[in-house]
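Chemist: turn this into a structure:
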Amino acid sequence: MANTAEQLVTAAALDCTAARKPMRADARRNYDRLLAAARAEFASRGAGASLEEIARRAEVGVGTLYRHFPTRQALLEAVYVEEVMALCRSAEDFAAAAPWDALADWLSRFVDYVATKRALAEEMMTTMSKDAPVFRTCHDAIFAAGEPLLARAKAEGVVRDDVEFLEVIQLVSGITMVRNATPDQMKRVLSVALDGLRYGVEAG
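Modeler: Okay, here's the model as predicted:
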């Protein structure tokens, strides 16, 4: 039997995140606070956010930051991977929803994710290839989470059956590249794009 999407996402998460030694409770708290602070700083200031400001926001010393993340790249990668895994796990939130609603709501989260994390990926690619293992395994995790949602919608007959998940991702990713678009404008364009995937829209 093929692996379930949940198993694939878990496997990809393990590949994306380097094995870490078990942490003491206080070290784990500092690690989590640094990740949260980094997410907030990168969201508000972009990938060029100051490491010193991230440490200050996390209420730890810069030395603590460097113990957990020896390089800026290591911190960028950790934040990127955590966000990918959060996106993948969010697919589980829609398990009980109608197939079309599950797919549309998850793709809405995907647009939010791409819009806010593009700068992180771009800075990471200044020192690594787009084919680097972290990108490949996180790509696989996203597909493992999203493809079953599309398959379920196809099986229900609410999505055209000639569309592939890669095409859907390319479609919605393009929305995030519209310059100066507000979140509300992106949501509006997403709703129009998703109508192109559906069966029976005109009759609805």
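Chemist: CA only for contacts and neighbour counts going forward, please
Modeler: Fine.
Chemist: and the residue most central in space within the chain, how close does it get to residue 195?
Modeler: The centroid of the chain falls nearest to residue 84 when counting by CA atoms, centre = their mean (3.2 Å). When CA to CA, to the nearest Å is the yardstick, residue 84 and residue 195 sit 26 Å from each other.
Chemist: just to revisit the earlier point, which helices and strands sit right next to the host helix or strand of the residue nearest to the centre of the chain?
Modeler: Residue 84 is located in helix 72-90, with elements delineated by DSSP states H and E. Using 3 or more CA pairs under 8 Å, 6 or more residues apart in numbering; DSSP states H and E as the contact criterion, the elements in contact with helix 72-90 are helix 5-16, helix 25-45, helix 99-124, helix 133-156.
Chemist: let's see this one next, to set against the first:
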Amino acid sequence: MASSGSRSQRADWQRNHERLLAAARPLVARDGARVSFEEVAREAGVGSATLHRHFSSRRVLLDEVFREAVERLRRRGDELAGGDPGTGLLAWLEELTVTAVETRGLTASLEGDADGGPSSADGCHGVVREATVNLVDAALAAGAVRPGTSPDDLLALVTAISLANEGDPAAARRLLRLACDGVRP
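Modeler: Next up, the predicted model:
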């Protein structure tokens, strides 16, 4: 049986975690992936050591801040995988691009080496890459995209378009559609 002291520690840990996320969300919205760890800790009213106990890296913090958007993308990728492979892939790329353009800092988080190392499979990049691989594989098998089309190339394309058009989803959609014309067989 857990002692009341350990329950209190877990409650404190959870409370600090929620305070850190609440402080991080508006700072990430303002500063994107370059958010200052020190400012997040200061806004949450905790020390930087507490922040680092909860979030070992910027990538871990961003993955948690962006979890809701990434979960929505994961579900959408699953839905699209059940339909026409070519249409599903193009719809996925467009929805991914628009989400990245409208969510400041998400694009940088989706980059595989944004934090100097690989992201976990459960992190933003891992979730998005897995859905992209599944959709590209299905589209390749159906002949809906050019042979040799790679998930990583398409993710690089989405990243470039998103970074160039942050805050302008209409321009991002237009550029993505132009680029996808070159992916069709």
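Chemist: of all the helices and strands packed on helix 72-90 of the first structure, which one is nearest residue 179 of the first structure?
Modeler: Of all those, it is helix 99-124 that lies closest to residue 179 of the first structure, at 10.8 Å by CA to CA.
Chemist: what's that closest one packed up against?
Modeler: Against helix 99-124 of the first structure (3+ CA pairs under 8 Å, 6+ apart) you get helix 25-45, helix 72-90, helix 133-156, helix 165-175, helix 183-195.
Chemist: now those helices in JSON lines, with distance to residue 62 of the first structure?
Modeler: Supplementary listing: those in JSON lines, determined by distance: least, CA to CA, whole Å:
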{"stretch": "helix 25-45", "distance to residue 62 of the first structure": "10"}
{"stretch": "helix 72-90", "distance to residue 62 of the first structure": "12"}
{"stretch": "helix 133-156", "distance to residue 62 of the first structure": "26"}
{"stretch": "helix 165-175", "distance to residue 62 of the first structure": "35"}
{"stretch": "helix 183-195", "distance to residue 62 of the first structure": "34"}
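Chemist: quick one: which of the ones you listed is nearest residue 8 of the first structure?
Modeler: Closest approach to residue 8 of the first structure among these (CA to CA): helix 133-156, 6.0 Å.
Chemist: next, the buried residues of that closest one.
Modeler: For helix 133-156 of the first structure, the buried set under the neighbour-count rule, 16 or more other CA atoms under 10 Å, comprises 134-135, 137-138, 140-154.
Chemist: which residue in the first structure lines up with residue 46 of the second structure?
Modeler: Following TM-score structural alignment, the counterpart assigned to residue 46 of the second structure within the first structure is residue 62.
Chemist: element containing the nearest residue to its match once chain neighbours are set aside?
Modeler: Spatially, and ignoring its direct neighbours in sequence, residue 62 of the first structure is nearest to residue 55 (5.6 Å; CA to CA, 6 or more residues apart in numbering). When secondary structure is defined using DSSP H and E, the element that contains residue 55 of the first structure is helix 51-58.
Chemist: output the contacting helices and strands for that helix.
Modeler: Applying 3+ CA pairs under 8 Å, 6+ apart, one finds that helix 51-58 of the first structure makes contact with helix 25-45, helix 62-68.
Chemist: turn these into JSON lines, columns for distance to residue 184 of the first structure.
Modeler: As requested, those are exported to JSON lines (distance: least, CA to CA, whole Å):
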{"stretch": "helix 25-45", "distance to residue 184 of the first structure": "18"}
{"stretch": "helix 62-68", "distance to residue 184 of the first structure": "36"}
